[in-house]
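**Student:** no sequence on hand, only this structure:
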């Protein structure tokens, strides 16, 4: 996150609980701070420490060379791990912004779970590769397929091996898409998951509403223009977004006009569940960046009522897939129990698409409509009443699952 007082916060984080612990995958050696983030961003570990929770930072390398940073709120010996994965243009910090007693990460920790916060390749905290720099177009040659094929397997395997236990997975928005890819393509990894709990699962987007829908009609043009101009990254942290977050979103009149309505235009209008004091923090983390290819793949999802691999166009599809159309994923191959949480006022994930997704899942864990008519897509992360409306039910779902297994 961006903050003018980053030095103060970093010092404070170091003083609490002896400072955050930092690990690399293949050794318990200490990584330097510049391996985690840059000087203008408070990482999730610092946010955790500010709330007086212990934190750890783990560096994981994927099979295809991407270096991911994940954060942990360690639980007691023998505690069950829960892995939280963010959605499109989000980061691990999204699970922390609401603060103690409000954010899901802290509520899980308070209830005895060992909490892990993931970061997908290309976002604020995962901008490294073994051989490629972010200035190399090859670094950005990924869509959400690769997140499911490589990122999630690397993280899930790492956690399950470290804990010698299977884990619960909770995913917001696009995380449901990447979890589905992982469960279908990497069943040997999926066996390490107790259950998958999806919040506003963006697996199907055919009935998406709002201004974002308009972009989907022009994904081919966007692809051609971005390739011609050499634009491979979208919505990274930059000085414009940082200034928007730190100056406009901190001024009450401006934040109530610009900062809140910008979120509502994306996710759905619900002012009564938005804590306006969080807007500066929200916009200091969101958007967190991704590849143009992934963004275009997301737009492609809106144009077909299928979960398909990336569409390169008829000619290239023949070369890549031996078919003029990209192949679809078969959700009946998902052998992990899945629960879905959805809301009526979610402009990005319509209830019709959620039900279509859930109906194809072989092992159903629960289908939960949030009991608030205006609850929107981002309310799953930051709503004032998210604990009562969503998080306590997640705890119940996990408790029921554990009790069922014990019996």
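**Tutor:** That came through fine. All figures in this text were calculated on a predicted structure; none of them were measured in a lab.
**Student:** make it CA atoms for all contacts and neighbour counts henceforth
**Tutor:** Noted.
**Student:** look up the closest residue to residue 370, ignoring the ones flanking it.
**Tutor:** residue 343 (5.2 Å; CA to CA, 6 or more residues apart in numbering).
**Student:** for the one you found, give its distance to residue 195.
**Tutor:** The gap separating residue 343 from residue 195 is 21 Å, by CA to CA, to the nearest Å.
**Student:** and the next helix or strand past the host helix or strand of residue 340?
**Tutor:** Assigned by DSSP states H and E, residue 340 belongs to strand 338-342. With elements assigned by DSSP H and E, the helix or strand that comes after strand 338-342 is helix 351-359.
**Student:** what's in contact with that next one?
**Tutor:** 200-207, 340, 342-344, 364, 367 (CA atoms under 8 Å, 6 or more residues apart in numbering).
**Student:** show me where this structure has strands.
**Tutor:** 21-24, 56-61, 66-73, 81-85, 114-117, 128-129, 167-172, 193-199, 233-234, 290-291, 338-342, 364-369 (DSSP state E).
**Student:** could those go into TSV alongside mean neighbour count?
**Tutor:** Converted to TSV, the strands of the chain look like this (neighbours: other CA atoms under 10 Å):
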stretch	mean neighbour count
strand 21-24	20
strand 56-61	21
strand 66-73	26
strand 81-85	26
strand 114-117	25
strand 128-129	20
strand 167-172	23
strand 193-199	24
strand 233-234	21
strand 290-291	26
strand 338-342	23
strand 364-369	16
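**Student:** contacting residues around the most centrally placed residue in the chain?
**Tutor:** With distances taken as CA atoms, centre = their mean, residue 86 lies nearest the centre of the chain, 1.1 Å away. Going by CA under 8 Å, 6+ apart, residue 86 touches 92, 94, 95, 118, 119, 120, 171, 172, 173, 174, 175.
**Student:** okay, now the one to match up with it:
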């Protein structure tokens, strides 16, 4: 009777699980279908979704081939990885081909990575396998009398005709290579790597897990209740034992107490079934919280984390892929709502940070202030106090602190003690540093160079490569114009209540991190979210959904945008100039700038004494190419050594997409700086004079 009840409970449990699982899947399919219908009627979706194809946002070990700029300069590690990728395409083709027992396995692909979109292989290898099967069958019947007469053991006989029916290994591998394209084989491996490196669970997966745990707990209690009713004597004995042994031994009842989980199936000598481990929610909220350090070290590169404290007490993380003896240094600075993760997110071959390191550069990755964790020397700093900063602080506090730390590190590594003494009286430095900056990072580095020149302090840079730099925004889409007008109108009312734009609670950050996985798994939902987000940013076709899937948007920490940073951008758009922050009154501006109006940085471009390379994206709707040309025009008029280039990119393509042409261009500009040559500074005035309201000349403080 006990076995019958146990079997009924087990069947009922599995039936409920199956019904619930399929119900959830049907609801998800319905949501995905409705999203597809909405996506079909939305205008402009073709151009918006155009930039979503062929992205590789997760780190990967492979590259299809070494880019041209790496053929003579790749590190030994990347040479090994590249050769491993090629070798595995040829030697491991049997494992990933469709001919075999696993030929029917289809791995689910993600939305935004073509490398994870895999389909069934060609049917030709299956025909080859069927032919091989018939050869074996015919040989077995023909040789059966011989085996009986000679008494050949069955295992030796099977081995013999298997060898006879098989083609040589080299020929078989060659045949597989002629049938299966290397790209498809590589796609399967990329998918395996991608699934292994993405450690998060989606909301739908969590729902399945939670439902299964709930059903398990319900039927576990039903099983215990049935066991108690069907065996009352045992129940009374166990209850008596439990009461008598409570105290020091109340938690140890030799596995027979009511506090121990009972398996859903009855174990017996005749039916040995595996013991099921009880499932709990402990550590079940899986999110992908990998850091830039995790990505760099997992790919085999060296890593160093450097803590930098700004003059106003903010603690910044300066990350490094070190080449301690290198005299070529590159500093990479991210843009708004981003971090150093953007420079390494495309893996070994496609990331600017790794590309520079492979070319012999000492790589430093800067991080602006503005994280939810609020790193500050004052541990009790309030949210309002922490977020009280504008783009000014990025350019005159964050970057100077990181640049001076880099200088300190390189001097200590490259110079001897006596050379350090000479450094005080020598303007030359034993290394050359170039800066690659994107979006807001470009505006910040320009502000840094100009203010350091005004303050008669060295900026230590040798070249600037600015990818879609911010600063000028008056030529923008209708969406941005409307948002700017509304924001400036309601800014005085919002400022006291809204210090920054960020997700304040861990739960909603976790939810966003997990939804990013769902957006990849559900194509229509992901496409709908991508389209709606693109509308918000004026139709820019960047992979916004893919960026949300990066691990630096996790439940523990996440970049935010200070209210004053957004206000500063709105001020620059309204004025049509690249200006510093307007504090709202002539007296406040006079205290900071020595002028009733904020400093116009565009008028100061004549102070730039290093070459500048400007790069614009023709599909960029956030910082239009015309706005990058405005930087170029002012610099050209000021006599700066400046270049301008355009690519068919959207705003985020400069960091989050694998574009060989961009990496080739950036590396070609970096190589123009000779670390062994002496830097020649232009002889210009280091003080910027401005006129106040009375016509008198003043100097910025």
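**Tutor:** Good, I have the coordinates. Bear in mind the structure is a predicted one, so any value in this text is a computation, not a measurement.
**Student:** what TM-score do we get after superposing?
**Tutor:** After superposition, the two chains reach a TM-score (TM-score structural alignment, normalised by the length of structure 1) of 0.80; 364 aligned residues with a CA RMSD of 3.1 Å.
**Student:** how near is the alignment partner in structure 2 of residue 339 of structure 1 to residue 384 of structure 2?
**Tutor:** Here residue 339 of structure 1 is matched to residue 613 in structure 2, going by TM-score structural alignment. Relative to residue 384 of structure 2, residue 613 of structure 2 is positioned 37 Å away (CA to CA).
**Student:** give the buried residues for stretch 351-359 of structure 1.
**Tutor:** 351, 353, 354, 357, 358 (16 or more other CA atoms under 10 Å).
**Student:** over to stretch 76-95 of structure 2?
**Tutor:** Neighbour-count burial for stretch 76-95 of structure 2 [16+ other CA under 10 Å]: 78, 81, 82, 85, 86, 89, 93, 94.
**Student:** which one of those is nearest to residue 637 of structure 2?
**Tutor:** Ranked by distance to residue 637 of structure 2 (CA to CA), the buried residues of stretch 76-95 of structure 2 are led by residue 78 at 43.2 Å.
**Student:** adding distance to residue 375 of structure 1, write the contacts of helix 351-359 of structure 1 out as CSV.
**Tutor:** As requested, the contacts of helix 351-359 of structure 1 are exported to CSV (distance: CA to CA, whole Å):
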residue, distance to residue 375 of structure 1
200, 11
201, 14
202, 16
203, 19
204, 19
205, 18
206, 20
207, 17
340, 15
342, 9
343, 6
344, 7
364, 23
367, 16
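**Student:** which of those sits closest to residue 229 of structure 1?
**Tutor:** Closest to residue 229 of structure 1, out of all of these and judged by CA to CA, is residue 205, at 28.0 Å.
**Student:** what does that closest one align to in structure 2?
**Tutor:** Aligned partner of residue 205 of structure 1 by TM-score structural alignment: residue 473.
**Student:** does its match touch residue 573 like I think?
**Tutor:** Yes: counting by CA atoms under 8 Å, residue 473 of structure 2 touches residue 573, with 4.8 Å between them.
**Student:** more neighbours: those two, which one.
**Tutor:** Taking other CA atoms under 10 Å, residue 473 of structure 2 and residue 573 do not tie; residue 473 has more neighbours (26 against 22).
**Student:** ok, that one - contacts?
**Tutor:** So residue 473 of structure 2 contacts 569, 572, 573, 576, 623, 624, 627 (CA under 8 Å, 6+ apart).
**Student:** ok, and the residues you listed in structure 1?
**Tutor:** Retained in structure 1 by both residues aligned by TM-score structural alignment, their matches' CA atoms under 8 Å are the following of the contacts of residue 473 of structure 2: 572, 573, 576, 623, 624, 627.
**Student:** the second one and residue 531 of structure 2, how far apart?
**Tutor:** Yep, that's residue 573 of structure 2 we're talking about. 25 Å.
**Student:** then the fourth one?
**Tutor:** From residue 623 of structure 2 across to residue 531 of structure 2, the span is 19 Å (CA to CA).
**Student:** go on, the fifth one?
**Tutor:** Distance, residue 624 of structure 2 to residue 531 of structure 2, by CA to CA: 19 Å.
**Student:** next one: the last one
**Tutor:** From residue 627 of structure 2 over to residue 531 of structure 2 the distance is 24 Å, taken as CA to CA.
**Student:** same thing with residue 237 of structure 2?
**Tutor:** 66 Å.
**Student:** neighbour count winner among these two?
**Tutor:** Counted by other CA under 10 Å, residue 237 of structure 2 and residue 531 do not tie: residue 531 has more neighbours, with 26 against 11.
**Student:** ok, residue 613 of structure 2 touching residue 646?
**Tutor:** No: counting by CA under 8 Å, no contact exists between residue 613 of structure 2 and residue 646, whose distance comes to 11.0 Å.
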